[in-house]
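Participant: the following block contains a protein sequence and its predicted model.
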Amino acid sequence: MLQANDNLKLVQKFFECYATGDLETMKSEILAEDVSWIIPGHHPLAGVKKGADEIVAYFATIAKANFKAEVITLSASEDHVVDVHRGWGEYGEHQVDMNWVLTYKIENGRIKEVHNFAADQHAADLFFWNVWGTELKPVPERLKNK
């Protein structure tokens, strides 16, 4: 039971850092160095983010859309936490507002792996394309590096 409570506190601290933009504490105290974060969808920011540096850069990027999160519920076990939260953001005329579910694997007191699930993946994809789609290089240029 103590481990589950520690895991809850860790994810709560993650949300505090996210809300205040304290990415340095997130990196140094919350995320495992080799953490992976799976962002679902078919949009420019989707995919697996690997390592604390890449994940912190992802959070710095989505700040462009004024993303906010409000925890609805957290549940924990010995090595996992599940969170349900309302997440919303806006950029110009583009907005997204929905519930998200994240599963966190906790290892050695740090977040080791996260899977992110959107209540409406199509709406999330559309939002991310509208905000970040113009920042991508054309397909031929992106494929040259593969």
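Facilitator: Cool, got the structure.
Participant: could you use CA atoms for every contact and neighbour count after this?
Facilitator: Noted.
Participant: quick one, strands of the chain?
Facilitator: 31-39, 47-50, 68-76, 80-91, 94-107, 110-118 (DSSP state E).
Participant: the fourth one packs against which elements?
Facilitator: Using 3 or more Cα pairs under 8 Å, 6 or more residues apart in numbering; DSSP states H and E as the contact criterion, the neighbours of strand 80-91 among helices and strands are helix 2-20, strand 68-76, strand 94-107.
Participant: can you give the contact residues for it?
Facilitator: 4, 7-8, 11, 64-76, 95-106, 131 (Cα atoms under 8 Å, 6 or more residues apart in numbering).
Participant: alright, now check it against this:
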Amino acid sequence: MPHANEEIIHRFFDAYGKRDMDALRDVVAEDVTWNFPGHSTVSGVTRGLPEVIALFDRIGEFRMRADTYVTGVNDDFLVEAQRTYCTAPGSDFEMEYAVLWRFADGKIVNGTHLCADQHTADAFFDGTAR
């Protein structure tokens, strides 16, 4: 049986895909923060649900998909080790990421993407990778 925090992530992606703001508010704290390290157009600390949605929209422009290799979970955190694939005009991108989700009171309160090669990721997201 999946851990409750795994279910919250599934509900998040389902609501995000449907653009169901009420369902998103059920699983994401209004003051959520998201950390995407680096120096690219998607990097930085994003604050608040509308801005996190905008970040996921920007990342989605790269047609990102991920294969999760392993997940670790407890009552406060979930970490996923992933192989991520993206496509942009003239460039494809493949890299390992770890995504750390933090939870409080049954909601997502923080997320952090950590990649294996930040310089390559920055170049891809900025359109300078070839």
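Facilitator: Everything's here; your move. Since the structure is predicted, the reported quantities are computational estimates derived from the model, not experimental observations.
Participant: now which residue in the second structure aligns to residue 142 of the first structure?
Facilitator: Residue 142 of the first structure maps onto no residue in the second structure, with residues paired by TM-score structural alignment.
Participant: ok, now residue 40 of the first structure?
Facilitator: Residue pairing (TM-score structural alignment): residue 40 of the first structure is matched to residue 37 of the second structure.
Participant: ditto for residue 116 of the first structure
Facilitator: By TM-score structural alignment, residue 116 of the first structure lines up with residue 113 in the second structure.
Participant: its match contacts residue 38, correct?
Facilitator: No - using Cα atoms under 8 Å, residue 113 of the second structure is not in contact with residue 38; the gap is 10.0 Å.
Participant: most tightly packed of the helices and strands packed on strand 80-91 of the first structure?
Facilitator: Mean neighbour count (mean count of other Cα atoms under 10 Å) peaks for strand 94-107 among these, with a mean of 19.
Participant: check the mean deviation of that one from the second structure.
Facilitator: By mean Cα distance after the TM-score superposition for the first structure, the fitted strand 94-107 of the first structure averages 1.0 Å away from its aligned residues in the second structure.
Participant: how far does that strand sit from its chain's centre?
Facilitator: Offset of strand 94-107 of the first structure from its chain centre (Cα atoms, centre = their mean, to the nearest Å): 6 Å.
Participant: where in the second structure does it fall?
Facilitator: The aligned range for strand 94-107 of the first structure is 91-104, by TM-score structural alignment.
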